[in-house]
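Undergrad: model this:
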Amino acid sequence: MVLAALVLVLEGEAYPEPLGLRGFFYTLLKEAFPEVHDQGENPFALGFGVWKGQPWARVSLLKEELYARLSPGLFALEGQEVRLGRPYRVRAVLQEGHPWAGLTTYPRLFQGPGSPNLPLRFYSPTFFRRKGAQYPLPEPRLVLESLLRRLEAFGPLKAPQEVREALLERTTIRFLEGRTQMARTEVDTVGFVGKVVYHLPRATEEEALWLSALGRYAFFSGVGAKTSLGYGLVRPYAEPPARLEGPKVGEAGP
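TA: Sure, this is the predicted structure:
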């Protein structure tokens, strides 16, 4: 049950355009795995950015079969010219050695320690489809429901009902620092970028393990709507040991 995030290190101007990146990936997907479009949840997520002055594009694959079919073609792109809205040369295709590359399995998500605190950093605009509109606030229920839905769609485990209820009903926000940022989709919207620490009070050992596993899963799956355009790019971060505080009265906010 492999989960993989492959990063294409690019040579070119700026970073890929969201619609161009999705169009490129869908062409690969149609050739290697056309039946994937029949599913409700996307078993993949895309991303893009710049690291150390180098633009990159990311393909995250949430099903082992998808990884098996697509990874040979992705690795073969090294040294090739591609068009991701703009033309690029692929300098390298990485499965490790880049902060947004990685490989794990679904069982390993649950092998790490559990914690009642889940610090997440939202790197690209994150928003949710809610009552027919895009909603940009990273509320605990929206974030965790998004992660649970994808993990249960493609992984071997389902959260026990009592754990699900605890995660969705009791989780709160301990710390939040961020802002909204424009997201270019078919219809422009805004999404949240920044840091949030989610907290599950009175968490049992099992509940804390599930909360932490969902945080580790977020690195691969993304959160919210339009992850196929590179939005909802999220990863856990190290919570500082000191007590978290917001700006004092009179200080500028984020």
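Undergrad: okay, CA-based contacts and neighbour counts for the rest of this
TA: Fine.
Undergrad: run a quick neighbour tally on the residue nearest to Thr189 when sequence neighbours are not counted.
TA: Spatial nearest neighbour of Thr189, chain neighbours left out: Ala183 (5.3 Å); criterion: C-alpha to C-alpha, 6 or more residues apart in numbering. Other residues lying near Ala183 total 21 when counted by other C-alpha atoms under 10 Å.
Undergrad: for the one 3 residues further on, same thing?
TA: Burial measure for Glu186: 8 neighbouring residues, criterion other C-alpha under 10 Å.
Undergrad: quick one: the residue nearest to Thr189 from Leu84, how far?
TA: Distance of Ala183 to Leu84, given as C-alpha to C-alpha, to the nearest Å: 17 Å.
Undergrad: same question for Pro119.
TA: Where Leu84 is concerned, Pro119 sits at a distance of 32 Å (C-alpha to C-alpha).
Undergrad: could you also give me the structure for this second sequence? I'd like to compare it with the first:
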Amino acid sequence: MDPERGVILRCSWLRDIPLPFAADTLARVRLGPHSFSVTAVEWTEETFASLAKGPATTRADLTFRSPVFFTANGRRTVTPDQRLILGSYRRRWNEALGEESPYRIEDDVWMATQRAVELHAFDLRTVKRDGGHGHDVSGFVGTVTLRVTADEAKETFGTLLRFARYSGTGARTTYGFGATTVTFPRDHDG
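TA: Sure, this is the predicted structure:
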């Protein structure tokens, strides 16, 4: 919720088929029990190929705009672990691509990438948000800086971080958790 502009809804469509509706003609959107007037639509299209072929990078600043948490073995985790952060991007990236896609991030590349990425800095706080049916869910919001320490990981790192704004971070992104924006500092290679 932005007090100046109202509710800002960011959506991603990760399929190679057209949207099932005309986004630029939406007049109202229903979110849970609330209905909102649509005052503006901004549309950006990117292909998996363009995300994969973008510049390599050694650093990225992530801003988590809605609570981020992870689930593993039936438990929620509210820890800014770089493996969990990047792992959520890789999982969605590969899920959205077919098995035969040349852009899939295979296990050997993934292992090398996650070993080469470190959590460089963070400024986070824990917040609670309604997770549905009146149950609060804890997650973190704020900023994280990730850094790559090995040249062979820079391209995959860049691909995953360019994808982050579309996939969101962590669990329950389809419910509005994990909204993420990414900026690449001046040391952005390419």
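Undergrad: fetch the TM-score of the aligned pair.
TA: The TM-score (TM-score structural alignment, normalised by the length of the second structure) is 0.85; 180 aligned residues with a C-alpha RMSD of 2.0 Å.
Undergrad: sorry, back to before: residue in the second structure paired with the residue nearest to Thr189 of the first structure?
TA: In the second structure, the residue paired with Ala183 of the first structure is Arg129, using TM-score structural alignment.
Undergrad: helices and strands around the helix or strand containing that match, which ones?
TA: Using DSSP states H and E, Arg129 of the second structure sits in strand 117-130. Counting contacts by 3 or more C-alpha pairs under 8 Å, 6 or more residues apart in numbering; DSSP states H and E, strand 117-130 of the second structure is packed against strand 59-68, helix 82-96, strand 136-148.
Undergrad: how about the residue nearest the centre of the second structure, what does it touch?
TA: In the second structure, the residue lying closest to the centroid (C-alpha atoms, centre = their mean) is Gly168, at 2.4 Å. Counting by C-alpha atoms under 8 Å, 6 or more residues apart in numbering, Gly168 of the second structure touches 89, 177-180.
Undergrad: list the contacts for the match of Ala183 of the first structure?
TA: Counting by C-alpha under 8 Å, 6+ apart, Arg129 of the second structure makes contact with 67, 136-139.
Undergrad: just the buried ones from the residues you listed?
TA: With neighbours counted by 16 or more other C-alpha atoms under 10 Å, the contacts of Arg129 of the second structure contain buried members at 67, 137-139.
Undergrad: picking up where we left off before, got the buried residues for the strand holding Arg129 of the second structure?
TA: Neighbour counts over strand 117-130 of the second structure (16+ other C-alpha under 10 Å) mark 117-118 as buried.
Undergrad: equivalent analysis for stretch 61-71 of the first structure, please.
TA: Neighbour-count burial for stretch 61-71 of the first structure flags 61-64, 66-67, 70-71 (criterion: 16+ other C-alpha under 10 Å).
Undergrad: hey, which helix is longest across the first structure?
TA: Scanning the first structure for the helix with the most residues, using DSSP state H, yields helix 205-221.
Undergrad: please name every helix or strand in contact with it.
TA: Short answer (3+ C-alpha pairs under 8 Å, 6+ apart): helix 205-221 of the first structure packs on strand 2-11, strand 44-51, strand 54-61, helix 106-109, strand 117-126, helix 140-154, helix 161-170, strand 234-236.
Undergrad: Leu176 of the first structure: which of these is closest?
TA: Nearest of those to Leu176 of the first structure, taken as C-alpha to C-alpha: strand 117-126 at 9.6 Å.
Undergrad: mean per-residue distance, that closest one versus the second structure.
TA: Comparison of strand 117-126 of the first structure with the second structure after fitting gives an average deviation of 1.2 Å (mean C-alpha distance after the TM-score superposition for the first structure).
Undergrad: quick one: that strand to chain centroid distance?
TA: Centroid displacement of strand 117-126 of the first structure relative to its chain, using C-alpha atoms, centre = their mean, to the nearest Å, is 9 Å.
Undergrad: hmm, who's touching it?
TA: Contact partners of strand 117-126 of the first structure, identified using C-alpha under 8 Å, 6+ apart, comprise 136, 138, 180-183, 190-200, 208, 211-212, 215, 223-225, 230-239.
Undergrad: would you show me how to pick out the buried ones of these in PyMOL?
TA: In PyMOL syntax, the buried subset of these is picked out as below (16+ other C-alpha under 10 Å):
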select buried, resi 136+138+180+183+190+191+192+193+194+195+196+197+198+199+200+208+211+212+215+223+224+225+230+231+232+233+234+235+236
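Undergrad: name the residue most distant from the centre of the second structure?
TA: Distance to centre of the second structure, C-alpha atoms, centre = their mean, peaks at Ala27 (26.6 Å).
Undergrad: find the nearest non-adjacent residue to it, please.
TA: Val38 (5.2 Å).
Undergrad: what about the counterpart of that neighbour in the first structure, which SS state?
TA: Using TM-score structural alignment, the partner of Val38 of the second structure in the first structure is Val90. Look at Val90 of the first structure: counting by DSSP: H, G, I helix; E, B strand; the rest coil, its state is strand.
Undergrad: correct me, but Val90 of the first structure touches Leu84?
TA: No - with contact defined as C-alpha atoms under 8 Å, Val90 of the first structure does not count as touching Leu84 (10.9 Å).
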